[in-house]
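Undergrad: Predicted model, plus sequence, below.
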Amino acid sequence: MNVLWALFACVWIQHAAAVRYFDQLRVPQTASPWLAIYKIWNDPQRRMSTGLPPRYKRSISSPSRISFTFHRLAKIILCWALQLFIIGPLVPLYFNFTAQDFAPSRKVFLRRLLPLHNNHHPITLREIQIRLFLSIYWIWIAYLMLDLCNALLSIIFSVILRLDTPDEWQPLFGSPLQACSIRRFWTKFWHRLTVSCCASSGTKVTRRLIGMTPGCRSEKIFVAFWTFLLSGLCHVIADWQAGEPCHPHDDLLFFVANFMASALELLVVRRLERVKGYRADHDKDIWSVLLKTTNRVVGYVWVLGFFFWITPKWQYPKLYAVLTQVQGY
């Protein structure tokens, strides 16, 4: 939880800097000043309306708020029951983790498949299972914690205090079915808490310091890189402030690698679109359905494979440090 609150602090500081210095947002003259200020300063995703005072807003019926509360609470209870009573107890029983499972030599996988590296430990089924598990588990834990905070705050501010409407508190995460590529994982499924503020500071760098043309392709690429880079720095600062094992190189590597994977996907997609256009002229219906299904299946495998490779490089050093201390190695 200490890391979570440290991350929230990093997000809000970036948001405050964007509001005050980069975007220099102003309170709308038609809005209730105190309500508009509250919404501007506490909405890093820029989803809320700074709009009209409460008396001019469309009234939200009690049943609507009750339904909103019920669905949010039901989701929290279901997810946390799954974690506390099924996943949490079963994982230690099945894996019985030791520090050696996350030793520095375990970070390497692909190179150990090559015959030139016979001095490395052999790859075991247990190691593959642990890698697969952690490739998904970090996503699940982040979803669980952030969605819990979002749900509780949405109930407080839209149902109890009624400063917001339920519509202004959308879920942080999208559907995991949309994550059929690394780029879609971060843009369609993952939360967007830092995107707006990172884009604000990123465009200042491209336009004030570098002199790029606003909206050009180079600027979009740089802003995407800037967003991933700042996300990595936020995780480094959060770990450091919370007193957790801090490995700046590994955090930055994880987020920069995700940017590089997203950029690579764009290049591949453009190549495939040319082939798709050619084929569509000859057999549009069958080819389109087959290609779409194949692309999604290959995409899911690619995303899982990428996280299977990169997640241990990011998480193993932290887990190794914690378990070494706990188990007394």
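TA: That came in fine, so what should we check first? Numbering: from 1, shown residues only.
Undergrad: From now on I want contacts and neighbour counts done on CA atoms only, so please keep to that.
TA: OK.
Undergrad: And the helices in the stretch 51-200 of the chain?
TA: 62-82, 88-95, 125-155, 182-184, 195-204 (DSSP state H, counting those that start in this stretch).
Undergrad: I'd like the next helix or strand past the helix or strand harbouring residue 273.
TA: Following DSSP states H and E, one finds residue 273 within helix 248-280. Moving toward the C-terminus from helix 248-280, the next helix or strand (DSSP H and E) is helix 284-327.
Undergrad: A further structure is provided below for comparison with the first:
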Amino acid sequence: MENTSYSGPLSSPPPKAFKVPESLVTWDARAPLLMGAQTVVAATLICSTPKSSLLRPACLPILIGLMYLAWQVAPAFTGQGVLYSFWWVGPYANIFHCMNNLYLHPLDDNDIRHEMKISNVPPFPGGVVPPRARFLLHQCILIALQYLIMDLLASSPPPPDVVDGWARGKEWLWISALNPHPVTFDDLKNRFIECTMNWYIVGRVMNDIWYRIFAVIFVGLGLSEPKQWPPLYGDYKDTYTLRGYFGKFWHQTLRWPFQGVSSYVTRQILGLRRGAVERYANIFIVFFLSGTLHSILDVAFGGHWRPVGGLLCFPVLPLGIMFEDAVQWLWYGLIVENAEAKRASWFGRIIGHVWVVLFLAIVTPIFNYPLQRIDGNPTYLVPWSIIHTLV
């Protein structure tokens, strides 16, 4: 899909290689069924084979094959942007999850009878799990609110100066060898605003609404209990460091699939002992794997696979975490001696929030801007616009 005559974000879009349905979902549910088949294969082997069985790692080609099949039929199931992307990144992440449970950190029939805990999952408000009826009512209210936010976003196309800010090369700012455009104040302002919106509101709403929809379905049908659906996102007050943002606030759905692989690599393959080197190596591997996952979206939304954005953006995030860890160590370990002063003051938190937004504003356009330049993207945010109906 590379367009050598590209002159900016307003150029004519290339033809799409697939047709996306206009309805929210269709009866062509092959994509979710294929992803479900991955889990069935893994669950069958967990329940029927010992942990040391060679059949477990031998099933990897089957899991990969099911992933490729899901990718081929994903456009036939839905045209809703986020739900559509689930059937691309979901089967990919599910391979890591299945292989963790099968081989890297193997489970057997006895293990799965015990509930597994995942670290850093946000607690329910007040630490109390609500009863089923209150849980469902709360989810439905928030789904309606988030739907209105998405409808507002979809009903308000970006102004020309914002679209122009996505022009090819502008994600690199002052690297003149990669960015042929002059850097303007509007570029910097829009980048800062877009980053704040995307990381703190838009990204959260687009992911969170589907989590709540599935929670209503499964809890409403009695297939699971409210305690199995804790909040997907944490508290905004923890976002004054990159470590807090990604470790406490942002969703943790990829933590076990990718951290299981990173732990196996650092401890079993590299033989690293627990300590700073092992911790940072784990962080780098997890973010690198996250970068490979996000690179798939280039193909999912109509482009060829150009992994540069995802594979550069996400592995750079650990550098920011290492930098802020070093600053905090120097400040609180060598300069500040008073124990009370070591607690982050309100001023320190403000500085921290600004630091996080600035760092994300510099780094994430490397990934986001190429996606935003895919013109004529047939996927959408909301299937029915309440705003267009009322206005």
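TA: Perfect, thanks for sending it. All figures in this text were calculated on a predicted structure; none of them were measured in a lab.
Undergrad: Any idea what the TM-score comes out to?
TA: Scored by TM-score structural alignment, normalised by the length of the first structure, the superposition of the two chains gives a TM-score of 0.76; 287 aligned residues with a C-alpha RMSD of 3.1 Å.
Undergrad: Return the set of buried residues in the helix holding residue 273 of the first structure.
TA: 248, 250-256, 258-259, 261-263, 265, 276 (16 or more other C-alpha atoms under 10 Å).
Undergrad: Report the separation between residue 191 of the second structure and residue 352 of the second structure.
TA: Distance of residue 191 of the second structure to residue 352 of the second structure, computed by C-alpha to C-alpha, to the nearest Å: 19 Å.
Undergrad: Out of those two, name the residue with the larger neighbour count.
TA: Counted by other C-alpha atoms under 10 Å, residue 191 of the second structure and residue 352 do not tie: residue 191 has more neighbours, with 22 against 19.
Undergrad: ok, the equivalent of the more buried one over in the first structure - contacts?
TA: Under the alignment (TM-score structural alignment), residue 191 of the second structure maps onto residue 131 of the first structure. Counting by C-alpha atoms under 8 Å, 6 or more residues apart in numbering, residue 131 of the first structure touches 308, 311-312.
Undergrad: By neighbour count, which of the residues you listed wins?
TA: That'd be residue 312 among the contacts of residue 131 of the first structure, by other C-alpha under 10 Å, with 25 neighbours.
Undergrad: With residue 223 of the first structure as the reference, name the closest of the helices of the stretch 51-200 of the first structure.
TA: helix 195-204 (5.1 Å; C-alpha to C-alpha).
Undergrad: What mean distance separates the closest one from the matching residues in the second structure?
TA: Helix 195-204 of the first structure differs from its equivalent in the second structure by a mean of 1.6 Å after superposition (mean C-alpha distance after the TM-score superposition for the first structure).
Undergrad: Which strands and helices lie in contact with that helix?
TA: Counting contacts by 3 or more C-alpha pairs under 8 Å, 6 or more residues apart in numbering; DSSP states H and E, helix 195-204 of the first structure packs against helix 2-17, helix 217-242.
Undergrad: now for these, which one comes closest to residue 280 of the first structure?
TA: Using C-alpha to C-alpha, these put helix 217-242 closest to residue 280 of the first structure, at 27.8 Å.
Undergrad: relative orientation of that closest one and helix 284-327 in degrees?
TA: Here helix 217-242 of the first structure runs at an angle of 20 degrees relative to helix 284-327 (axes from the mean of the first three to the mean of the last three C-alpha atoms, to 10 degrees).
Undergrad: Give me the distance from helix 217-242 of the first structure to the chain's centre.
TA: Taking C-alpha atoms, centre = their mean, to the nearest Å, the mean C-alpha location of helix 217-242 of the first structure is offset from the chain mean by 12 Å.
Undergrad: Please point out which parts of it sit buried.
TA: 219-220, 222-240, 242.
Undergrad: Now which residue in the second structure aligns to residue 7 of the first structure?
TA: Residue 7 of the first structure maps onto residue 89 in the second structure, by TM-score structural alignment.
Undergrad: Just give the number of residues close to residue 144 of the second structure.
TA: 12.
Undergrad: measure the alignment partner in the first structure of it to residue 285 of the first structure for me?
TA: Matched across to the first structure, residue 144 of the second structure falls on residue 77, judged by TM-score structural alignment. When distance is defined by C-alpha to C-alpha, residue 77 of the first structure is 44 Å away from residue 285 of the first structure.
Undergrad: residues contacting the counterpart of residue 293 of the second structure in the first structure?
TA: Taking TM-score structural alignment, residue 293 of the second structure has residue 234 as its aligned residue in the first structure. Contact analysis of residue 234 of the first structure by C-alpha under 8 Å, 6+ apart lists 7, 10-11.
Undergrad: One more: residue 106 of the first structure?
TA: So residue 106 of the first structure contacts 312, 316 (C-alpha under 8 Å, 6+ apart).
Undergrad: And it, how close does it get to residue 196 of the first structure?
TA: Counting by C-alpha to C-alpha - residue 106 of the first structure and residue 196 of the first structure are separated by 36 Å.
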